[in-house]
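[1] missing the sequence, but the structure's below:
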């Protein structure tokens, strides 16, 4: 596995990143008032970074990448560029090839396979919320979800879930014996939902509000009673040989965690979503994810348990 490292040993880096992840989760639930540290940038040529278009269009991910780059002024000035509209699978293939510059940075859910051919920065960008999934549905399908309280109920009801061909969620759901309907393009999946090709478009708690704002369809709604939960950290990824960008992003993330600005980011972009989705009033259905590397599995389980514990506290 290729992890971005500076002058830390592997063990030191793993320990530090794991501690940083725990800190990020604590910060998720508390508004931390601190300012960005703006240092004078080095007089280097402006470095352009091509960010996958779906991340570029996401206010949260764009802000996070900007934050990490701003925290590392010694690497020089930067400009973030929107990539072509590539499917997730195509974007990761281009990232893995290197040298094409079609994509330099992408934020996606991790898997053992992805960590083998790309370089991850192993800090969950949203505090682990991507692994908490709610259902975007059409109003006429809401009755299908009534009375579901367990994974067995979900299976017996025959709920079909829509996901991307290349998304890590797809094998996770199928491994848990849930029917999955797929397409290679994220945008097409909304049209498939309208045509009732499936019943639930499962979207992460950290992304669903922005999704619906972008789609701008008043008919679509969020099912109010269920959360599908599985360990699935979401990382920033770069190409396998692009160690300079990996180092910069990791250093920027670590600095943001230490000075509190990462906590401000989490609260600003995800705090309202967590509150508006009423997670404490939903039934949590936990699924197994056997497709993570050992380290990401540990991080994923820790974030999942931490978030479940916080939701339980809200119920008291």
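    That came through, no problem. A quick note: this is a predicted structure, and the numbers were derived from the prediction, not measured.
[2] rest of the way, CA atoms for contacts and neighbours
    Fine.
[3] show me the contacts for the most centrally placed residue in the chain.
    When C-alpha atoms, centre = their mean is applied to the chain, the residue found nearest the centroid is residue 234 (3.7 Å). Applying C-alpha atoms under 8 Å, 6 or more residues apart in numbering to residue 234 gives the contacts 107, 108, 109, 110, 123, 124, 125, 126, 128, 130.
[4] got these as CSV, with distance to residue 160 and neighbour count columns?
    As requested, the contacts of residue 234 are arranged in CSV below (distance: C-alpha to C-alpha, whole Å; neighbours: other C-alpha atoms under 10 Å):
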residue, distance to residue 160, neighbour count
107, 26, 24
108, 23, 23
109, 21, 20
110, 23, 26
123, 31, 25
124, 28, 27
125, 28, 27
126, 26, 26
128, 24, 32
130, 20, 24
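[5] Would you map the strands across the stretch 101-250 of the chain?
    Ranges of strands within the stretch 101-250 of the chain are 106-109, 119-121, 132-137, 161-164, 180-183, 200-204, 221-222, 226-229, 234-238, based on DSSP state E, counting those that start in this stretch.
[6] For those strands, give me JSON lines that also has distance to residue 302.
    Shown next, in JSON lines, are the strands of the stretch 101-250 of the chain (distance: least, C-alpha to C-alpha, whole Å):
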{"stretch": "strand 106-109", "distance to residue 302": "16"}
{"stretch": "strand 119-121", "distance to residue 302": "17"}
{"stretch": "strand 132-137", "distance to residue 302": "13"}
{"stretch": "strand 161-164", "distance to residue 302": "25"}
{"stretch": "strand 180-183", "distance to residue 302": "27"}
{"stretch": "strand 200-204", "distance to residue 302": "18"}
{"stretch": "strand 221-222", "distance to residue 302": "27"}
{"stretch": "strand 226-229", "distance to residue 302": "13"}
{"stretch": "strand 234-238", "distance to residue 302": "14"}
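[7] Put this next to the first one:
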């Protein structure tokens, strides 16, 4: 029998999802998850996947308890928490070399490569120029807002684009609408969710449905190397859920509008190489990616292997 328990603990401020156990002991795997403040629903999907992966492997690996922290932790601090192995067990990130070296990357692309489509929030005065982009070179007329530690910063830097950094997620929207930079790069699911949730607060916030960059940008679970068995358990659970079709139902629930956006016939995409990724990594992920994305990615990895 499954029991869900939510509690706020004054010393740690986290909520708990427990399975058949009133209190953790040596036979219960405790999974501590950091909190990120985002105005889109993809993290709900990620949390649902985590729970599904643990539930489907319970017979083999035993009971588990997920503790979701309720105070926000920035990505770089999440990584430090994974390295120590006491504060956090698992978190989620796009692929980054430093993360691959500091934690265990679970080799399953959580959103099936959907974040590879890079769309942009902008302001009404910039939108006409963005809609007229006809090559990657045309993007050099714009400045890009980026968060500190974002994986997308690396390939923008590699191509020598102008980048303006913001230290906080919410502050980037303030900076964009104050014309501190021109474009704020987002995944399709971030774009749709954030526009619904933030457009009233930022009435000048707009975006293009016609222009996007395309790269390969997978999102993974990263697990503390203090818990290798947990990493193996999550991987097995995810791949089992994918083969059983359980992941498809969750995916459609959370990403229906995002899929409509990327499949729009008016959307034009312009390739930019992600130097965080190797061809070997792409090929390992390929069985789990969106078929429509594979068609667009394949020429770049087959004709020009990335090392």
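    Ah, there it is. The structure presented is a predicted model; accordingly, all values stated were derived computationally and were not measured.
[8] And stretch 208-224 of structure 2, how far out from the chain middle?
    For stretch 208-224 of structure 2, the separation from the chain centroid amounts to 7 Å (computed by C-alpha atoms, centre = their mean, to the nearest Å).
[9] same question but for stretch 90-101 of structure 2, I mixed them up
    Put simply, stretch 90-101 of structure 2 sits 10 Å off its chain's centre (C-alpha atoms, centre = their mean).
[10] cool, stretch 51-64 of structure 2 as well?
    23 Å.
[11] so how far is residue 65 of structure 2 from residue 17 of structure 2?
    Noted for residue 17 of structure 2: a distance of 6 Å to residue 65 of structure 2, by C-alpha to C-alpha, to the nearest Å.
[12] Compare those two and say which one has the larger neighbour count.
    residue 65 (23 against 18; other C-alpha atoms under 10 Å).
[13] so what corresponds to residue 172 of structure 2 in structure 1?
    The equivalent of residue 172 of structure 2 in structure 1 is residue 189 (alignment by TM-score structural alignment).
[14] give me the number of residues near that match?
    Residues near residue 189 of structure 1, counting by other C-alpha under 10 Å, number 20.
[15] my guess is it meets residue 180, correct?
    No - in this structure, residue 189 of structure 1 is not within contact of residue 180 by C-alpha atoms under 8 Å, at 11.9 Å.
[16] Please identify every residue contacting each of those two.
    The contact lists of residue 189 of structure 1 and residue 180 share 162, 163, where a contact means C-alpha under 8 Å, 6+ apart.
[17] Okay, the residue lying closest to the residue nearest to the centre of structure 1 once chain neighbours are set aside and residue 227 of structure 1: tell me how far apart.
    The shortest distance from residue 234 of structure 1 to any non-neighbouring residue, by C-alpha to C-alpha, 6 or more residues apart in numbering, is to residue 109 (4.0 Å). Applying C-alpha to C-alpha, the value for residue 109 of structure 1 to residue 227 of structure 1 is 18 Å.
[18] now residue 156 of structure 1
    Using C-alpha to C-alpha, residue 156 of structure 1 is found at 17 Å from residue 227 of structure 1.
[19] who's more crowded, these two?
    More crowded of residue 156 of structure 1 and residue 227, by other C-alpha under 10 Å: residue 227, with 24 against 11.
[20] counterpart of that one in structure 2?
    Using TM-score structural alignment, the equivalent of residue 227 of structure 1 in structure 2 is residue 212.
[21] is it true that its match touches residue 266?
    No - counting by C-alpha under 8 Å, residue 212 of structure 2 sits too far from residue 266 to count as a contact (10.8 Å).
[22] Find the nearest non-adjacent residue to residue 140 of structure 2, please.
    Using C-alpha to C-alpha, 6+ apart and skipping residues adjacent in sequence, the residue nearest residue 140 of structure 2 is residue 161, 6.2 Å away.
[23] Might you report the residue contacts of that neighbour?
    140, 143, 144.
[24] Likewise for residue 133 of structure 2?
    By C-alpha under 8 Å, 6+ apart, the neighbours of residue 133 of structure 2 are 139, 211.
[25] how about it, what's its partner in structure 1?
    By TM-score structural alignment, residue 133 of structure 2 lines up with residue 148.
[26] what's the distance between that match and residue 283 of structure 1?
    Counting by C-alpha to C-alpha, the gap from residue 148 of structure 1 to residue 283 of structure 1 is 8 Å.
[27] which residues are in contact with both of the two?
    Residues touching both residue 148 of structure 1 and residue 283 (C-alpha under 8 Å, 6+ apart) are residue 226.
[28] which residues touch the residue of structure 1 positioned farthest from its centre?
    Largest separation from the mean C-alpha position in structure 1: residue 43, at 33.4 Å (C-alpha atoms, centre = their mean). By C-alpha under 8 Å, 6+ apart, the contact list for residue 43 of structure 1 reads 76, 77.
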